[in-house]
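K.L.:
can't give you the sequence, but here's the structure:
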């Protein structure tokens, strides 16, 4: 099943997407590693590592704990990025977080704004999620703009570990009533 936008569409990532996902991750490695809270070993940047990642994401989707979508261009079906909703438990409070990455050559074209709207519609209409949170580094103006455009509002600041270093993040949320 796909979720169609004006210029892009989303669909759940499958193991068959591992090669395209690896290419996306490898080409954008330096940028993605600066914003990702996930630990990325050298194994992550192998086909086997991406297959294992996709298998974990698909198991989590079956459990209703993560929904990971590829962002594809309508006319070429090229994988432009990835956007995920995932359940996180902090201090015995369950939260739904949205995280996303986009190929750096596609930045500034509005694709992520379109993808985020599609994901929020999925969250509200199909997954029954009522609130979504997100974090952004204060100097990541593009991501902050995408979040605000989608109706997220800043709630506070929080430290998040990136590559072993605690970095302040602006924390945003949107209620999906």
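P.N.:
Received the coordinates, thanks. All values reported here derive from a predicted model rather than from experimental measurement.
K.L.:
switch to C-alpha atoms for all contacts and neighbour counts from now on
P.N.:
OK.
K.L.:
please state the offset of whichever strand or helix holds residue 48 from the chain centre?
P.N.:
Residue 48 is located in helix 47-62, with elements delineated by DSSP states H and E. Its chain's C-alpha centre and that of helix 47-62 lie 15 Å apart, by Cα atoms, centre = their mean, to the nearest Å.
K.L.:
ok, and here's another one to check against it:
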């Protein structure tokens, strides 16, 4: 499965991509940990853990509860980011969330806007997803701009635990049909 935009394409991760994913995670560790709700210790940043992570994403994709993609440049096949759709249960209500990271070496070039459009097309045509939500800390103007450009609308705020501290996030949502 591959969805293409002008400069990038997205595809599901393969186990052979584990070293690429590890490089992305290590290079962007500080930024990811500053915004991610998942706790990551040093063992997370190993090749074995990244292989296991990709394998778990494959299983979740088969179950229809997570779709994780690498974002690659058409011209060089270089990895420039990661984007995922995943289902969470909040207050017994299932919700689809989009999360993403652009490699620090490629931020500000519009690649994530293209990738998000690809993933929205995937969701619309390949899944039963009808609504996607996302959250961003208010000072993450780049992420907010990506969501707004894609057509997401602000729909309130929510406290999200980040590294043991609750941080207020502006929440965005989009209905897809």
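P.N.:
Perfect, I can see it now. Because the structure is predicted, anything quoted here is derived from the model rather than measured.
K.L.:
from the contact counts, what lies against the following helix or strand past the helix holding residue 48 of structure 1?
P.N.:
With elements assigned by DSSP H and E, the helix or strand that comes after helix 47-62 of structure 1 is strand 66-73. Applying 3 or more Cα pairs under 8 Å, 6 or more residues apart in numbering; DSSP states H and E, we find strand 66-73 of structure 1 packed against strand 8-12, helix 47-62, strand 79-90.
K.L.:
what range does strand 66-73 of structure 1 cover in structure 2?
P.N.:
With TM-score structural alignment applied, strand 66-73 of structure 1 matches the range 66-73 in structure 2.
K.L.:
packing partners for the helix holding residue 48 of structure 1?
P.N.:
helix 18-27, strand 66-73.
K.L.:
in CSV, list those along with mean neighbour count and distance to residue 9 of structure 1.
P.N.:
Putting the helices and strands packed on helix 47-62 of structure 1 into CSV (neighbours: other Cα atoms under 10 Å; distance: least, Cα to Cα, whole Å) gives the following:
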stretch, mean neighbour count, distance to residue 9 of structure 1
helix 18-27, 18, 16
strand 66-73, 23, 5
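K.L.:
between those, which gets nearest to residue 123 of structure 1?
P.N.:
For residue 123 of structure 1, the closest of the helices and strands packed on helix 47-62 of structure 1 is strand 66-73, at 9.1 Å, according to Cα to Cα.
K.L.:
related to what we said a few turns ago, just put the helices and strands packed on helix 47-62 of structure 1 in CSV and tack on distance to residue 6 of structure 1.
P.N.:
Formatted as CSV, those follow (distance: least, Cα to Cα, whole Å):
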stretch, distance to residue 6 of structure 1
helix 18-27, 22
strand 66-73, 10
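K.L.:
centroid-nearest residue for structure 1?
P.N.:
Centroid-nearest residue in structure 1: residue 100, 2.4 Å away (criterion: Cα atoms, centre = their mean).
K.L.:
state the distance from that one to residue 93 of structure 1.
P.N.:
22 Å (Cα to Cα, to the nearest Å).
K.L.:
if we can go back for a sec, closest to residue 165 of structure 1 out of the helices and strands packed on helix 47-62 of structure 1?
P.N.:
Using Cα to Cα, the helices and strands packed on helix 47-62 of structure 1 put helix 18-27 closest to residue 165 of structure 1, at 21.1 Å.
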